[in-house]
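> Sequence and predicted structure below; questions after.
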Amino acid sequence: MPHIVIEYSDNLPEAPDFRALFAELHGALVGLGDVKLNDIKSRAIKLSDWYVGDGAASHAFVHVKLHLINRRTVEFKRRAVAAMQTVVAAHFARALAERQCQLCFETIDIDGETYAKTVSPQL
């Protein structure tokens, strides 16, 4: 924990370099404190079935979801979103310039009482 899930429209003008983006996002979250690098898991989902506004082909979007154990404060979540906005905007600068692109961010609380994971032993 945390988990970063990025959903994005398939019409972005550039092919996203998600390895670089994830590395920067992980660093930004660790920089906030109280986040361990090896606990962060990220993935991206390219969407081919989507519709924004009036359906114009010029619309595009990147939606970033940050899943956190529900013990995080609102202030922490705000700082996390602000840090992610800076990183994501830099990675999608061309989409912002060439499309009617929306970068959206949300935090999602995960119930810490019921969240579970199994981690393999160190090899």
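All right, it came through fine.

> From here on, just use CA atoms for contacts and neighbour counts.
Noted.

> Can you give me the distance of the residue nearest to residue 41 when sequence neighbours are not counted to residue 37?
Among residues not flanking residue 41 along the chain, residue 3 sits closest, at 4.8 Å (C-alpha to C-alpha, 6 or more residues apart in numbering). Here residue 3 is placed at a distance of 11 Å from residue 37 (C-alpha to C-alpha, to the nearest Å).

> What is the burial count for residue 8?
21 (other C-alpha atoms under 10 Å).

> In a strand, it, correct?
Yes - secondary structure of residue 8 (DSSP: H, G, I helix; E, B strand; the rest coil): part of a strand.

> thinking again about what came up before, looking at residue 3 and residue 37, which is more packed in?
residue 3 (18 against 15).

> helix or strand for residue 62, which one?
Here residue 62, judged by DSSP states H and E, is contained in strand 59-69.

> In terms of secondary structure, what does that strand contact?
strand 3-9, strand 100-110 (3 or more C-alpha pairs under 8 Å, 6 or more residues apart in numbering; DSSP states H and E).

> hold the first one in mind and look at this next one:
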Amino acid sequence: MPHLYVEYSANLPGLPEQQMLTELVSAVCSHPSIVDEFDVKGRIAATQQYVIGTGAGPRGFIHADLRLLSGRTPEAKKELSDLIAEVLRRLTPHPMGMLVQVSVEITDMDRASYHKSKL
């Protein structure tokens, strides 16, 4: 914990996956509520099959979900969301004429049922 999942529509050519993940994990680790940088795990995946609304025209999306153990304040969650959104907006391509949606969600994981081991 934390786990950072990034999913994006495959019609965003040139999205710099590794750079984006590196900058996102660095942004999350920079927040004072994150105790150990080793705990932050990030992954990214392009989605081939998707539908965005019902209208015509090219559309794309990128969405990040940061999953944290429960207990952080709403202010801390908002700060983390803003840090993630800034990186997504800066690095997500937006081809001419395409509407691209950027979204971030902070999800609480239940402390009582979460398990982590180190091998």
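Nice, I can see it. Note that this is a predicted model, so its numbers are computed, not measured.

> Quick TM-score on the pair, please.
Here the superposed chains carry a TM-score of 0.90, computed using TM-score structural alignment, normalised by the length of the second structure; 118 aligned residues with a C-alpha RMSD of 1.6 Å.

> that older thread, tell me which of the helices and strands packed on strand 59-69 of the first structure sits most buried.
strand 3-9 (a mean of 19; mean count of other C-alpha atoms under 10 Å).

> and it with strand 59-69, angle?
170 degrees (axes from the mean of the first three to the mean of the last three C-alpha atoms, to 10 degrees).

> And for strand 3-9 of the first structure, what's in contact with it?
40-48, 50, 60-68 (C-alpha atoms under 8 Å, 6 or more residues apart in numbering).

> Quick check: next helix or strand after it?
helix 18-31.

> Other residues contacting that following helix?
So helix 18-31 of the first structure is contacted by 35-37, 40, 42, 44, 80, 83-84, 87-88, 91 (C-alpha under 8 Å, 6+ apart).

> Mind checking which of the residues you listed land in helices?
Per DSSP state H, helices hold the following members of the contacts of helix 18-31 of the first structure: 80, 83-84, 87-88, 91.

> The contacts of helix 18-31 of the first structure, buried ones only, as a PyMOL selection?
Command for PyMOL that selects the buried part of the contacts of helix 18-31 of the first structure, burial taken from 16 or more other C-alpha atoms under 10 Å:
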select buried, resi 35+40+42+44+80+83+84+87+88+91
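
> Distance check, the most centrally placed residue in the first structure against residue 45 of the first structure.
In the first structure, the residue lying closest to the centroid (C-alpha atoms, centre = their mean) is residue 64, at 3.5 Å. The gap separating residue 64 of the first structure from residue 45 of the first structure is 10 Å, by C-alpha to C-alpha.

> Next: residue 98 of the first structure.
In terms of C-alpha to C-alpha, residue 98 of the first structure sits 21 Å off from residue 45 of the first structure.

> again with residue 20 of the first structure
16 Å.
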